[in-house]
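**Student:** Structure here, sequence nowhere to be found:
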């Protein structure tokens, strides 16, 4: 597998636990909105510690952007990434990913699973095709919702949140389950894009099928 070494051009937190990194873009390095690559840190003891991260900018742009949830308790790659500075180097692998836009629909994301949708939404906005798409974003608490203003600008009332570990007056409490889907969605003939932890992806997919959604209308990807 070919490797590409790139320098960090900007790095900083956009939420208390979400990091945004912009890097150089290798020549002829192409991707589709929703796709990802494996990233390692070009430092001793870290070069083989590869993790998958999604591109969150448009393919036509001259740089690459990654939006990464940091897990300090893991003492791993994301924590190490958060300590890097402009000029440090990353090692990129080849492009991969199953989530690609097939038609208007509802995007169902759990936590960091929203990241493949970011570039898709930017692409749809660029093409003036954001209408009739919606996002349901599941998080533990309200402070875990990141890029809230951007999603509200893009989607308006078609951006919904649900919290599993906090009760607020603004958002429903619970999970994206069968009852929630029935009460929230009127059209089950549209596409459904699902990305989140494997157990969430599995349960939501089963619920969608039980509600009559055809298998070919469900686009899924697990995000650990």
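**Tutor:** That came in fine, so what should we check first? Everything numeric here is computed off the predicted structure, so don't read it as measured data.
**Student:** Going by C-alpha atoms from here, please, whenever you check contacts or count neighbours.
**Tutor:** Will do.
**Student:** Mind giving me the packing neighbours of the longest strand belonging to the chain?
**Tutor:** Counting by DSSP state E, the longest strand found in the chain is strand 4-15. Helices and strands touching strand 4-15, by 3 or more C-alpha pairs under 8 Å, 6 or more residues apart in numbering; DSSP states H and E, are strand 18-24, strand 89-96.
**Student:** could you redo those as a markdown table and give each row distance to residue 46?
**Tutor:** Formatted as a markdown table, the helices and strands packed on strand 4-15 follow (distance: least, C-alpha to C-alpha, whole Å):
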| stretch | distance to residue 46 |
| --- | --- |
| strand 18-24 | 18 |
| strand 89-96 | 10 |
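**Student:** Now mean neighbour count too, for those strands, in JSON lines please.
**Tutor:** Output for those, formatted as JSON lines (neighbours: other C-alpha atoms under 10 Å):
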{"stretch": "strand 18-24", "mean neighbour count": "20"}
{"stretch": "strand 89-96", "mean neighbour count": "19"}
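**Student:** ok, structure two:
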């Protein structure tokens, strides 16, 4: 089943990430971390079927997507970047394999943080963030999505990694086996991993090499 949802607000989160909000249809349900197949109400794009993750919480009265726009890709996100309030998305039912399974470390690359936004907001609302950590890799400081919100979450430890800038207060480089070994002392925990496919595969392999239980790795399969 699909729903035609008119955009009620658009907010710029970073220089290339926008937050789109919609009124939630009656009876629409999903869990934090889940996504939906999305098109837009525009000729040639209604059946686009790109997956985007809900960054709103199920209890909210509205739905929200936080989307990185790629103007040069000549694809759906380029088209989404041209939309204005009142335009509509075509949104399918919720699906996805990223779900909260217990205390652990969230490891994200760029827009791969989006499945974790609703999960971390849920834990913040419950007052259950203590003992969780977010390791978030980006090219530059300006690319960090919702940094102020993450930093303000009581109990969440944040580690930001920049690959193209070497700045005080940030780790520099990439999240690889050596980085994980240096920054994680306990591999007997859940690890939530999301980002480009090659990054997810590399990190999952490194975590298992370092002693993490394969059943404790949560990622989109």
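**Tutor:** Sure thing, it's come through. Worth saying up front: this structure is predicted, and the values here are computed from it rather than measured.
**Student:** coming back round to it: give the buried residues for the longest strand of the first structure.
**Tutor:** Residues of strand 4-15 of the first structure classed as buried by neighbour count (16 or more other C-alpha atoms under 10 Å): 4, 5, 6, 7, 8, 9, 11, 12.
**Student:** For the residue nearest the centre of the first structure, give its distance to residue 214 of the first structure.
**Tutor:** For the first structure, the residue lying nearest the average C-alpha position, counting by C-alpha atoms, centre = their mean, turns out to be residue 115 (1.3 Å). The gap separating residue 115 of the first structure from residue 214 of the first structure is 25 Å, by C-alpha to C-alpha, to the nearest Å.
**Student:** now swap in residue 139 of the first structure and tell me
**Tutor:** 26 Å.
**Student:** The two: which is more packed in?
**Tutor:** Ranked by neighbour count (other C-alpha atoms under 10 Å), residue 139 of the first structure and residue 214 place residue 139 first, with 23 against 15.
**Student:** looking at it, that one is touching residue 166, isn't it?
**Tutor:** No: under the criterion of C-alpha atoms under 8 Å, residue 139 of the first structure lies out of contact with residue 166, with a separation of 9.3 Å.
**Student:** Using the three-state scheme, assign the corresponding residue of the first structure for residue 166 of the second structure.
**Tutor:** Under the alignment (TM-score structural alignment), residue 166 of the second structure pairs with residue 167 of the first structure. Following DSSP: H, G, I helix; E, B strand; the rest coil, residue 167 of the first structure is assigned to coil.
**Student:** what ranges do the strands span in the second structure?
**Tutor:** Remark: strands assigned in the second structure by DSSP E are 3-12, 17-23, 35-40, 50-53, 62-68, 88-95, 104-109, 133-138, 157-162, 171-172, 190-194, 217-218.
**Student:** of all these, which lies closest to residue 145 of the second structure?
**Tutor:** Nearest to residue 145 of the second structure, of all those, is strand 17-23, at 7.5 Å by C-alpha to C-alpha.
**Student:** Tell me who's in contact with the residue of the second structure most remote from its centre.
**Tutor:** Taking C-alpha atoms, centre = their mean, the residue of the second structure most remote from its mean C-alpha position is residue 43, at 28.1 Å. Applying C-alpha atoms under 8 Å, 6 or more residues apart in numbering to residue 43 of the second structure gives no contacts.
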